[in-house]
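Novice: Okay, here's the prediction I keep looking at, along with the sequence it came from:
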Amino acid sequence: MNDALTYPSDSDLRRLLHFEADSGAIWLGERRMLLLHTAALSALRQDLIRSVGKEHARRLLTRMGYACGLHDAGFARQIRGSQGLEDMFMVGPQLHMLEGAARVTPVNLKADIEAGEFEGQFRWDDSWEAHAHRMTYGVVDEPACWTLLGYASGYTSAFMGRLILFKEIRCAACGDDHCLIEGKPIDAWPDGEAHRHYFEDDSLLDTIDALSQQVEALKTSLVPSESGGMLIGQSAAFRGAHDLMQRAAGTQVTVLLTGETGVGKERFARALHAHSERASGPFVAVNCAALPAELIEAELFGVEKGAFTGAHNARAGRFERADGGTLFLDEVGDLPLPAQAKLLRVLQDGEIERLGGETGRRVNVRLVAATNVDLQGAVERGLFRRDLLYRLNVYPICIPPLRERAGDIEALARHLLSRFTALHHKRVAGFGDRALQALLHHDWPGNVRELENLIERGVILAPQGGFVEVEHLFPNQPAPSHDGLDPRGRLARRSTDEEQALCARILESGTPIGELETMVLNLAVERSGGNLSGAARLLGITRAQLAYRLKRHPLQEDA
């Protein structure tokens, strides 16, 4: 490849660059991008150099570029993984140009991944970083494209599986008319070790943070429910409910939790128990809607031997099992009226009576009830006892739906990601940018329970070591409408309606199919800049198939 270094068509990259005016986002595939003023980046470089010194500023900016390069290497494999190493590697330089970093011209490239051998030279014209440095400090003695060098090193290192160090042989900041970079394995440079610290992440704070995340994941996987660990959030709506829960925890008051299905009522109940003086006692949960009406009294209050056919032994009910602790009655609105009457007696007298029993048994139980229905409306319809509602509704806590606490979604999602990666022994890099935005804009009819299910599915479907992307979370979500870039770099709206209208016009024109094929061939070659291999990729055919069609339909010369 040394004799004729050429770029493949970048049309595959342009197709992935989307401008969504409605959402205020720019996307490159699944990654969110930004358009920034070079003047702002230049000011940032200047502030860093002034604040922490040139050496530390260089390390920070190199690390930033290195991280960008690592991400783009994964993107390159995703986009051109089925193509040869040369075309796949060229994604990085082509992205650098699309993103406005510099005009990149490949000079020399030799790469053998299996042997770990790499040697490459690239020319940079109009490097934004060299220009910014020179405008601030004038002509300097040392190369200054730190961020761009970090990118080249990170991108290539990810491809080669070993640290590849790029250095500037020429730099426009030093007075040259262009920049020239050269890369090879770090141990192939005589002074390579002196540059290693620019790329290796040896921050103690980062190490501590990584260890903390591992500890949290382990804790979550061991005791996710008993700790009430899903009570995560800082939104005003959540903090209001959480504050009410904490105030009630130190008392013996009966609590009624209300809210939509899936908001986490049982988690609030468990947290209430965990923060109370009864934390060392049992926590017993009952879903009243899941028990048949004829069995619910026996389940709650227990059974004496011989109370009914089949009752061969006496059995304690849930109230007795919760003695000294907390009993959580979920979906309390579904209790049948006879059971409601007995529940009212327990709340009034502190005694239960087993089915078939003749004497009461005292129980020391803190009752927490929950419902997602309007109990006052049930009272009006004769389905719920008014006196029982008064007893349960002493201390109501309304738990907000997830759509009203959008600021908590990201924290909840990351917590669940740690939990499910530990549970399924999976290593993932995190959420893709588009996936995270999709989570933030979802309506969440199923609330936290729906979020749990989506994150677990995402962890299972994501590739080992990769990102959880939007298609792993929402497989059937339609692609958003967007503006793309045409071959001349201009914004071009593309929509299904326009494509359908174009097809209709072609059919109505009566153009012969041979002429249509000639038009398509001409357009593909034009968009690929005359590169026939690139044109073939655009059309989804081989180069040989394209050559055959071009013999039948020669390219049209411009008049």
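Specialist: Great, that's in hand.
Novice: When you work out contacts or count neighbours from here on, use the C-alpha atoms and nothing else.
Specialist: Fine.
Novice: And the contacts of the strand or helix carrying K219?
Specialist: Taking DSSP states H and E as the criterion, K219 maps to helix 204-222. Applying Cα atoms under 8 Å, 6 or more residues apart in numbering, the contact partners of helix 204-222 are 229, 418-420, 422-423.
Novice: In addition, the following structure is provided for comparison:
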Amino acid sequence: MSTSSTPASSVPLMPPQVAAEATARLPDIADLSARLRFCPKDGRIWLGDQRMLLIHLSALADLRRELVGALGLAAARGLFTRMGYASGCKDAEFARRIRPGDDLNAFYVGPQMHALEGIVHVEPVRVEVDIESGRYYGEFLWHGSSEVDAHVAAFGMSAEPVCWMQIGYASGYTSIFMGQPILHREVECRATGSRHCRIVGKPVHEWDDPNPDLIYLQPDSLGSLYRAAAPSVPPAFTGLPAQPADARRQPGLIGLSSGFLAAHHLLQKVARTSASVLFLGETGVGKEMFARSLHASSDRAAMPFVAINCAAIPENLIESELFGVERGAFTGALQSRPGRFERAHGGTIFLDEIGTLNLAAQGKLLRVLQEREVERVGGTETRRVDVRVIAATNADLRAESRRGNFREDLFYRLNVFPVRIPPLRERREDIPLLVRHFLLKYADRHKRPVAGVTDRGMDRLIDYEFPGNVRELENIIERAVILAPEDGAPIDVGHLFACGDEVHSPFYGVGQDGSLIDGLTAPDPPAGPAAAGAAADGPATDGPDSLVDSVLANEIPLELLEARLIETAVERAGGNLAEAARMLGLTRAQLAYRYRKGRD
């Protein structure tokens, strides 16, 4: 089908049903989401005619830990791979029924099912599907793998790819769909430190060495795996602490997501060494907090921690701030004073936004890193310094060095141990923990009684993209604490997003009939006696269309209609604007603005 990495001139002629696109794109998922129904009354979840389950990711992590400990790594991997294979086979049968007549769109049911089931977001890179000729090649990126999250929560980072169940699913789904054995391999994995997971799939006979992976897909091989399992678990999986992951974390760091735990795992590995560390991440992700925790966990914890924001110091003063100045070195230098490196002697210096340093300062910094000596501005004496350097940046220093804005030799000197801190939108599981932490912090600081956040408010926080990351979340919570009702009522959406900065992501809720509805759409009210009676007597004549007809026939102005609707909702809610907003599917802030506007 589609090739995004192959030039058009080299694409062989294919049957008409195999399309060639510049970019592989997944079809709309509405036909799948419409078939997912929740039935709380009888405790069932259905996807089409298949019963589904929702499980806790933490439970999957615990199961993974126990199986690896009891059976060994190889046998546990075989079990998870076979489980995924069986699930993929079931979904392949479902795919042909839901999208008949279009092989490519029908094939994409599998990747989209992964997203719908909360397993992983699949991005096609290169896909070729031709059932008639048996041609298949698939290359995909996996983003936000739940299996990686479970594995990292149980064991930390891994030396090998860990998406065993998802690889089994991809192989089972494609084998049934194509009518021949297809094998997928995970060539990159986020659990090993990659930015994302990458898989490649093709028919078994096209692989040079399929047997190392096929053993996990063969039913008869499991017995041999059990018998061959070593009596002791590999070193990476021994001595697992019984306490939860958050109990093993340095003070000040809060999170349970796989992205957070991966960064924390790297921090633990490097803490007791003297290696330079480079924290990478967007503005507001908490790079200085990680740096402080790294210092507190190091052998230098009792010595000074000196932080400097390189972007906040004028270029003509940056050298004197870093390396010190001698009296009379320039106008205004009335006395000699040490720089930040001297003040951090024996401890740690944290250079935030290091990408903003000018080239002259970069050259002197490189000398300090190499020689462990500083020379004050206007001075001739060199002073020895014993300092651990931690740097942080939100810029791509490699790209900046190619452009000539950052010294390449300094980049390689700093890039000894890079640690990427993921943005908050990639670690949404941490939002409730961070919210609770900031609520306690600012309720105490501002002496305000706060009873927590409503479920609706928490849903909106988890939906929000947080371009400002943890720093923005902290500001939102502080503002909400200040705006919160003085009677101690819970914080709601209107307190959290009072400045119109709410952004909605496509999360889904449950409608009255069990179907998925958009998270911001107000659910249909339950049918009352009048509605039931109307249904029994015959088709209802009331509805949105008849209401629109009535409004247009009577030439009712839109402003008057909106004002009357809002006033009625507020009256029925007894003056409670939050309750009235829920009736109308608005935030409290939106309703309050329109309510005041209508009364002016």
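Specialist: Arrived safely. Because the structure is a prediction, the values reported are computed rather than measured.
Novice: What's the TM-score once they're superposed?
Specialist: Scored by TM-score structural alignment, normalised by the length of structure 1, the superposition of the two chains gives a TM-score of 0.49; 302 aligned residues with a Cα RMSD of 3.7 Å.
Novice: Heading C-terminal from the helix holding K219 of structure 1, find the next helix or strand.
Specialist: helix 236-249.
Novice: Return the set of buried residues in that next one.
Specialist: 237-239, 241-242, 245, 248-249 (16 or more other Cα atoms under 10 Å).
Novice: just the strands in the stretch 301-450 of structure 2 please.
Specialist: 305-309, 348-352, 373-375, 382-384, 388-393, 417-420 (DSSP state E, counting those that start in this stretch).
Novice: what is the orientation angle of the second one with strand 388-393?
Specialist: Strand 348-352 of structure 2 runs at 10 degrees relative to strand 388-393, counting by axes from the mean of the first three to the mean of the last three Cα atoms, to 10 degrees.
Novice: Can you spell out which helices and strands pack onto strand 348-352 of structure 2?
Specialist: In terms of contacts (3 or more Cα pairs under 8 Å, 6 or more residues apart in numbering; DSSP states H and E), strand 348-352 of structure 2 is packed against helix 287-297, strand 305-309, strand 388-393.
Novice: Also the first one?
Specialist: Using 3+ Cα pairs under 8 Å, 6+ apart as the contact definition, the elements that strand 305-309 of structure 2 packs against are helix 340-343, strand 348-352.
Novice: For the first one, enumerate the helices and strands it packs against.
Specialist: Helix 340-343 of structure 2 makes packing contacts with strand 305-309, helix 318-323 when contacts are defined by 3+ Cα pairs under 8 Å, 6+ apart.
Novice: G172 of structure 2 touches E93, doesn't it?
Specialist: No - at 10.8 Å, G172 of structure 2 does not count as touching E93 under the criterion of Cα atoms under 8 Å.
Novice: Could you check which of those two is surrounded by more residues?
Specialist: G172 (28 against 13; other Cα atoms under 10 Å).
Novice: which other residues reach the strand or helix carrying that one?
Specialist: Using DSSP H and E, G172 of structure 2 maps to helix 164-178. The contact list for helix 164-178 of structure 2 (Cα under 8 Å, 6+ apart) reads 77-78, 80-93, 107, 110, 131, 134, 136, 147, 181-186, 201, 217.
Novice: Of those, which belong to helices?
Specialist: 77-78, 80-93, 107, 110, 147 (DSSP state H).
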